[in-house]
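A.B. asks: heads up, no residue letters with this:
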């Protein structure tokens, strides 16, 4: 196999994996928006914020798909880290390749979240009423 063939193979595998993550992300984001739609404030998910934006946490969704056991407690762990309703957060940075990881400051702590983790966190942008 030539280097080009190997590159093409890995490129296709990466595209497939990204498409699977993207579809899971959309399902989780919709589930979260359905869960917190009772709020009268405009909401979005953390992964949709831009660098420099600040927001208030509105809730953390439960896992939508529980196929892998190591994913079962992500929502609980996010809450333990401080992503609880009413907490203020700010997006500090997004990675260059696909915007991942997302650097988030909440309280005095900074965390790096993956897109699917950030998609579980419902927020209201500050300045929106």
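C.D. replies: Good, I have the coordinates. The shown structure was predicted, so the numbers you read here are calculated from the model rather than taken from an experiment.

A.B. asks: Every contact and neighbour count from this point should use C-alpha atoms.
C.D. replies: OK.

A.B. asks: May I see the buried residues of the longest helix belonging to the chain?
C.D. replies: Ranked by residue count and defined by DSSP state H, the top helix of the chain is helix 3-35. Within helix 3-35, the residues scored as buried using 16 or more other C-alpha atoms under 10 Å are 25, 28, 29, 31, 32, 33.

A.B. asks: for those, which one is nearest residue 80?
C.D. replies: Nearest to residue 80 out of the buried residues of helix 3-35 is residue 32 (C-alpha to C-alpha; 18.3 Å).

A.B. asks: ok, structure two:
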């Protein structure tokens, strides 16, 4: 599997960061990756996402985005709606389901 470099992070080509999924998309979480913007707090942010249910294998749906495509990224996972900051959404890699 080939990788591409996005914002300094190597990503598998079949996986898309959550913030890049289109509105209405359904996807399965593949991984949660590190993000330099969080610095020393990255592990805590990852843990918090996992505590909220953002776990590999979980299915989610993108509900929408903030004004002009900015924060928050609204998603539904396990029947609960969440609003994530774009930087948090960038940590979540998913495989989109065909529509």
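C.D. replies: That came in fine, so what should we check first? Being a predicted model, the structure only gives us computed values, none of them experimental.

A.B. asks: before we move on, back to that, which helices and strands sit right next to the longest helix of the first structure?
C.D. replies: Secondary-structure packing of helix 3-35 of the first structure (3 or more C-alpha pairs under 8 Å, 6 or more residues apart in numbering; DSSP states H and E): strand 44-45, helix 115-118, strand 121-125.

A.B. asks: Now tabulate these in CSV and tack on distance to residue 75 of the first structure and mean neighbour count.
C.D. replies: Below are those laid out as CSV (distance: least, C-alpha to C-alpha, whole Å; neighbours: other C-alpha atoms under 10 Å):
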stretch, distance to residue 75 of the first structure, mean neighbour count
strand 44-45, 14, 24
helix 115-118, 8, 20
strand 121-125, 9, 26
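
A.B. asks: quick one, what contacts residue 115 of the first structure?
C.D. replies: Residue 115 of the first structure is in contact with 25, 47, 100, 101, 102, counting by C-alpha atoms under 8 Å, 6 or more residues apart in numbering.

A.B. asks: what separates the third one from residue 5 of the first structure, distance-wise?
C.D. replies: Separation of residue 100 of the first structure from residue 5 of the first structure (C-alpha to C-alpha, to the nearest Å) stands at 27 Å.

A.B. asks: mapped onto the second structure, which of the contacts of residue 115 of the first structure hold?
C.D. replies: On the basis of both residues aligned by TM-score structural alignment, their matches' C-alpha atoms under 8 Å, what survives of the contacts of residue 115 of the first structure in the second structure is 47, 100, 101, 102.

A.B. asks: Neighbour-wise, which one of these leads?
C.D. replies: When neighbours are counted by other C-alpha atoms under 10 Å, residue 47 leads those with 25 neighbours.

A.B. asks: Residue 81 of the second structure reaches residue 74, doesn't it?
C.D. replies: Yes. The criterion here is C-alpha atoms under 8 Å, and residue 81 of the second structure meets it with residue 74 at 6.9 Å.

A.B. asks: Stretch 5-23 of the second structure: end-to-end distance?
C.D. replies: First residue to last in stretch 5-23 of the second structure (C-alpha to C-alpha) measures 24 Å.

A.B. asks: And residue 99 of the second structure, how far from residue 25 of the second structure?
C.D. replies: 8 Å.

A.B. asks: Could you check how far the closest residue to residue 29 of the first structure other than its chain neighbours is from residue 7 of the first structure?
C.D. replies: Using C-alpha to C-alpha, 6 or more residues apart in numbering and skipping the chain neighbours, the partner closest in space to residue 29 of the first structure is residue 119 (5.5 Å). As judged by C-alpha to C-alpha, residue 119 of the first structure and residue 7 of the first structure stand 30 Å apart.
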